[in-house]
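# here is my input; please provide its structure:
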Amino acid sequence: MTMSNDVRHEAIVCVRLKTTIAGSHLLEHLRAQPFVTSAWWIAADIDAVVLLSAPSMRELHRAVADLRLLGGAQDADTHMVLRQMSLTAQPR
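As a prediction, the model looks like this:
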C-alpha cells in the first residue's frame, strides 16, 4: 500500500509556559518552526494553543518535544486531530 505525499498529521497542543519564560520566547520559537500552522494566546489556565501539521508522526512528535525543550513549555498537552467535521447541513 502506498501513501499519498499529501497526508498530514495534525495536533492541537495546549501550552503552559514555565514561570521563568516570557511569552516572547515562545513566539520566537513558534515563528521559526516549519510545522506550526496557527497559534493563539489564551486567557485560561494555559498560555497558548498551537496547531501543528507535519508529514509524519515522527516529525509531529519532534515538534511537540521541541515546544517543551526549546519553546519553554512547562506542559504541552497534545490532542491529535482525527478528521474535520462537515458543518454543512446534509439533505434529508
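
# CA only for contacts and neighbour counts going forward, please
Noted.

# which is the succeeding secondary structure element to the helix or strand harbouring Trp40?
According to DSSP states H and E, Trp40 maps onto strand 36-41. Counting by DSSP H and E, the element after strand 36-41 in chain order, helix or strand, is strand 48-54.

# compute the inter-axis angle for that following strand and strand 36-41.
When axes from the mean of the first three to the mean of the last three CA atoms, to 10 degrees is applied, the directions of strand 48-54 and strand 36-41 differ by 170 degrees.

# list the contacts of strand 48-54.
The contact list for strand 48-54 (CA atoms under 8 Å, 6 or more residues apart in numbering) reads 8-16, 35-42, 60, 63.

# filter the residues you listed down to the buried ones, PyMOL style.
This is how PyMOL selects the buried members of these, with burial counted by 16 or more other CA atoms under 10 Å:
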select buried, resi 9+10+11+12+13+14+15+16+35+36+39+60+63
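
# name the helices or strands packed onto the strand holding Trp40?
strand 48-54 (3 or more CA pairs under 8 Å, 6 or more residues apart in numbering; DSSP states H and E).

# please provide the structure for the following sequence as well, for comparison with the first:
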Amino acid sequence: MKPLHPDLSKQRPSTAQRKREHAIQTNRLFLLALARAARRGLEHATFGTFVDPTPPIGAKRYQPEMVLSGCGSPAEMCTRAHVHAIGSRALMK
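Model prediction:
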C-alpha cells in the first residue's frame, strides 16, 4: 500500500524554496564579510537602528500659503477694491 503523504525530502525544491535558501546563504556571507571587516578595523558595527538625518536628494519643503476668502479669487477681490485701475476696468467688462 502507498503512503498517503510522500516523503518531502526526496522532492525537488520549488523556486520559492531555492530563493529562500539563496537569501539565507547571501545573508550569512554578508555577515561573515562584515565580521571580517570589523576585525580589521574597517567597519564599526553597532547594535540598534541607524537613522540618517540628511534629507533625501531632491526633497522639497512646502510652505503653507496664506488662506484667502473662499468666496472669490484674489484677482476678483483686487478689482472690487479698485486697487489697480487698468486691471479693474478690464475685469469688470
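
# just give the TM-score of the two.
Laid over one another, the chains give 0.20 as their TM-score (TM-score structural alignment, normalised by the length of structure 1), with 26 aligned residues with a CA RMSD of 3.5 Å.

# quick one, strands of structure 1?
Applying DSSP state E to structure 1 gives strands spanning 9-17, 36-41, 48-54, 73-81.

# turn these into a markdown table, including distance to Glu28 of structure 1.
Formatted as a markdown table, the strands of structure 1 follow (distance: least, CA to CA, whole Å):
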| stretch | distance to Glu28 of structure 1 |
| --- | --- |
| strand 9-17 | 14 |
| strand 36-41 | 12 |
| strand 48-54 | 13 |
| strand 73-81 | 13 |
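
# and of those, who's closest to His29 of structure 1?
Between His29 of structure 1 and these, the shortest separation by CA to CA is 9.8 Å, and it involves strand 36-41.

# and the closest one with strand 9-17, angle?
Using the same axes, to 10 degrees: strand 36-41 of structure 1 against strand 9-17 is 30 degrees.

# show residues contacting strand 36-41 of structure 1.
Leu30, Asp47, Ala48, Val49, Val50, Leu51, Leu52, Ser53.

# residues of the helix or strand hosting Arg36 of structure 2 that come out buried?
Per DSSP H and E, Arg36 of structure 2 falls inside helix 15-40. Neighbour counts over helix 15-40 of structure 2 (16+ other CA under 10 Å) mark Leu34, Ala35 as buried.

# quick one: contacts of the lengthiest helix in structure 1?
Longest helix of structure 1, by residue count under DSSP state H: helix 57-69. In this structure, residues lying in contact with helix 57-69 of structure 1 by CA under 8 Å, 6+ apart are 9-11, 13, 29, 33, 35, 52-54, 73-76, 78.

# mind running it again at 6 Å?
Ala54, Ala73 (CA atoms under 6 Å, 6 or more residues apart in numbering).

# mind listing what's buried along it?
Leu60, His61, Ala63, Val64, Asp66, Leu67, Arg68.

# and the first one, how far from Glu28 of structure 1?
With distances taken as CA to CA, to the nearest Å, Leu60 of structure 1 is found 19 Å from Glu28 of structure 1.

# Ser88 of structure 2: neighbour count?
18 (other CA atoms under 10 Å).
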